[in-house]
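Undergrad: pasting the structure only:
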């Protein structure tokens, strides 16, 4: 294998826009006919849509309704099946699994052999883009019950990686992750942002000091400011790229290349991604923020048709200097993470970026409190770092961070340190809702 090649699949990743759009149009036309013939849920939802009327991608957006996870849950109840969107025979399923259930009742997805092969190919592209190479040893920390765990492993193997150290992704197991890393010396880490932060703190508190063996890491689960990424490089010697996506529903992801200019969407030849205004449904322009809507037309078992992800992204303009022509996004936040304060709204990504601009706050985990009645101050809870061992120091650091966030966010804040913050899987829960009476 040529480990010096720039892209995993130059033909697919370097598609001209016109060629990409032609593939996407053909793909969504084929998918519409497929799901209407085979899925009870989609037959109901798309009863008024004639695939023959979809002659352009604009027609597709105009004629085909948006769908949500709640639509799928309602169909599960109405049709009496956990897989009302299933379009193949059950005996053709080779992989399936539940969502994490963080936004409510779990939903399910399934793959036939073709779906799985194509999704593994997309995983190979994202790994190559992030710098994984055949001679790496991968420490893979993912939620084990999800299809993504298998797909990431198979994608790394397709790249040529032979040694994969698999583990779950639990905050209580951080000491073990550090011990395994020091013992087996993996060169590449895939984990959550919060996990690497916790590993770095634990490693620094041990007699061996802060050394970790990884040369690169691909981090999931949260936005990451450039200053925070630089700190990982300077303090740990780890070059960090980020990964965003929809693991529970799609196993489709975007990742950074070495240019760090947004995350490349790796399935431009197999999926259609729209970015829309979440209120009007109209498309947004390059550089604007909108909600990501996905149609994974390569899928045949449980495909999604104009599925609202609730993920807010910003589209980066132009073509990346790495040569990939795929669109690039920065995942900002989920619509559900909106925290009203003083007549405006704050999202966790804004706090992450603001904290990364402070030496005191860089790479600290945090959560925002969402009050039942809109407050005049934004309450920010910070996970106490191991370096803050006395109350006086903690009070002084908290006051400095409060002044910093006041200035950055242009809102009054209330900052406090806590010994623990709630987590969901490998992610710190970024918004905590105040209990209602």
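TA: Noted; the coordinates are in hand. Keep in mind that what you see is a predicted model, and the values were worked out from it rather than measured. Residues are numbered from 1 along each chain as shown.

Undergrad: contacts, neighbours, all on C-alpha from now
TA: Will do.

Undergrad: Let me know whether residue 43 touches residue 34 as I believe.
TA: No. Using Cα atoms under 8 Å, residue 43 is not in contact with residue 34; the gap is 10.0 Å.

Undergrad: so who does residue 140 touch?
TA: Shown in contact with residue 140 (Cα atoms under 8 Å, 6 or more residues apart in numbering): 153, 164-167, 189-191.

Undergrad: Number of residues surrounding residue 253?
TA: 18 (other Cα atoms under 10 Å).

Undergrad: Oops, could you answer that again for residue 62 instead?
TA: There are 13 residues near residue 62, going by other Cα under 10 Å.

Undergrad: one step back: looking at the contacts of residue 140, which are in helices?
TA: residue 153 (DSSP state H).

Undergrad: Please render the contacts of residue 140 as JSON lines that adds distance to residue 315 to the earlier fields.
TA: Listed next are the contacts of residue 140 as JSON lines, based on distance: Cα to Cα, whole Å:
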{"residue": "153", "distance to residue 315": "29"}
{"residue": "164", "distance to residue 315": "33"}
{"residue": "165", "distance to residue 315": "34"}
{"residue": "166", "distance to residue 315": "33"}
{"residue": "167", "distance to residue 315": "33"}
{"residue": "189", "distance to residue 315": "27"}
{"residue": "190", "distance to residue 315": "25"}
{"residue": "191", "distance to residue 315": "25"}
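
Undergrad: Second structure follows, compare the two:
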């Protein structure tokens, strides 16, 4: 291509979780396909409902959602490959697929590779525990649970949202197992008084043992060891102690926080590389209440929407809308027949108000369905053909 010719503006979206997939669809509706080329990169060919992985782990069948169907007719190009490296200064990403290694260039990058399970450096955790942050991990746990005879012990390590959902799901689906949870603090100690009391009530009904104020420091094939020297026997250890970001961002030259998350401004733009935007767990973003947003589906999607709207405004000159980045509630499933909706302040502090029981379980189910709907329906088209993006000259873009 000779200097002076125009080409489409290349937008590369890395990761097709809740943030990345909804961002790609929203970009396709915000921008005209004659002017931009949007490529969505992910190693999976189906959308993974991460918030349902605890259900998958106990044998429940989930609806298959192929990306090819979800993005049919959208103009979004799908690239099924694993991201292996980023070179932010060169605006280049390396990927690996069944066809081999490939380098993808971009003009604008939306980084949404999300997070993965975090072993926190605990000895032998990687060799002996099960994680449910990925579909593959949930399926491995599913196979292992199926192999356990009645009376065998299951220990979930981590007392946050994921841990509570996982342990109650396992206890409800396998009442023949001896199920327990190890929490670093008190059970549900971040919840309101009513919220924590309901979790304790459900644990009692399901026969779940709670090891509170218990820090696991080492893991073996059939036991864990705690900070005070206590040994807890287990036939399956499920690790839910939080998430960690992928080191690709920092290795690629982006400025990151101590958490490994990419530091972004209010528009979800990297503070070190303005052509890079971030959505989801990979970004260290501040909410409207002035506190960092926690890693969650609830905040990942609004972050992605804000990034998309900023990209569209940058490329078209349209007015930049502000997406609300605040919290309203925490939705916790407690098996299939019970749940807890903990209402919170804008900065995620628990209020005393809660919903519990079947009403809360139904509420949580609606939230999960709405999250998938948001991926498939990422917003209405706002760009008219009179305000189109003009591709930069190929030579100027380094092509």
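TA: Structure received. Values in this document were obtained by computation on a predicted structure and should not be read as measured data.

Undergrad: And the TM-score between these chains?
TA: TM-score of the superposed chains, computed with TM-score structural alignment, normalised by the length of the second structure, equals 0.35; 238 aligned residues with a Cα RMSD of 6.9 Å.

Undergrad: filter the contacts of residue 140 of the first structure to the buried ones?
TA: Buried members of the contacts of residue 140 of the first structure, counted by 16 or more other Cα atoms under 10 Å: 153, 164-165, 167, 189-191.

Undergrad: and which of those residues is nearest residue 124 of the first structure?
TA: Nearest to residue 124 of the first structure out of those is residue 153 (Cα to Cα; 9.6 Å).

Undergrad: Provide a list of residues in contact with the closest one.
TA: 140, 164.

Undergrad: cool, residue 370 of the second structure as well?
TA: Contacts of residue 370 of the second structure by Cα under 8 Å, 6+ apart: none found.

Undergrad: same thing with residue 166 of the second structure?
TA: 54-55, 156.

Undergrad: circling back to that earlier point, what about the contacts of residue 140 of the first structure, which are in strands?
TA: 164-167, 189-191 (DSSP state E).

Undergrad: Three-state assignment for the closest residue to residue 265 of the first structure other than its chain neighbours, please.
TA: In space, and not counting its chain neighbours, residue 265 of the first structure is closest to residue 254: 4.5 Å by Cα to Cα, 6 or more residues apart in numbering. Look at residue 254 of the first structure: counting by DSSP: H, G, I helix; E, B strand; the rest coil, its state is strand.

Undergrad: ok, residue 254 of the first structure to residue 78 of the first structure distance?
TA: Here residue 254 of the first structure is placed at a distance of 34 Å from residue 78 of the first structure (Cα to Cα, to the nearest Å).

Undergrad: Of these two, which one has the most company?
TA: Neighbour comparison, residue 254 of the first structure and residue 78: the larger count goes to residue 254, with 26 against 11 (by other Cα under 10 Å).

Undergrad: Next up, the contacts around that one.
TA: 126, 243-245, 263-266, 328-329.

Undergrad: Can you tell me which of those residues has the most neighbours?
TA: residue 126 (30 neighbours).

Undergrad: Figure out the helix or strand that that residue lives in.
TA: helix 113-129 (DSSP states H and E).

Undergrad: before we move on, what about residue 369 of the first structure?
TA: Counting by DSSP H and E, residue 369 of the first structure is part of strand 366-370.

Undergrad: Show me what the helix or strand just after that strand is packed up against.
TA: As assigned by DSSP H and E, the chain's next helix or strand after strand 366-370 of the first structure is strand 378-383. Counting contacts by 3 or more Cα pairs under 8 Å, 6 or more residues apart in numbering; DSSP states H and E, strand 378-383 of the first structure packs against strand 366-370, strand 413-418.

Undergrad: Return the angle between stretch directions for the shortest one and strand 378-383.
TA: The one in question is strand 366-370 of the first structure. Relative orientation of strand 366-370 of the first structure versus strand 378-383 (axes from the mean of the first three to the mean of the last three Cα atoms, to 10 degrees): 150 degrees.

Undergrad: Now do the buried residues in strand 366-370 of the first structure.
TA: 366-370.
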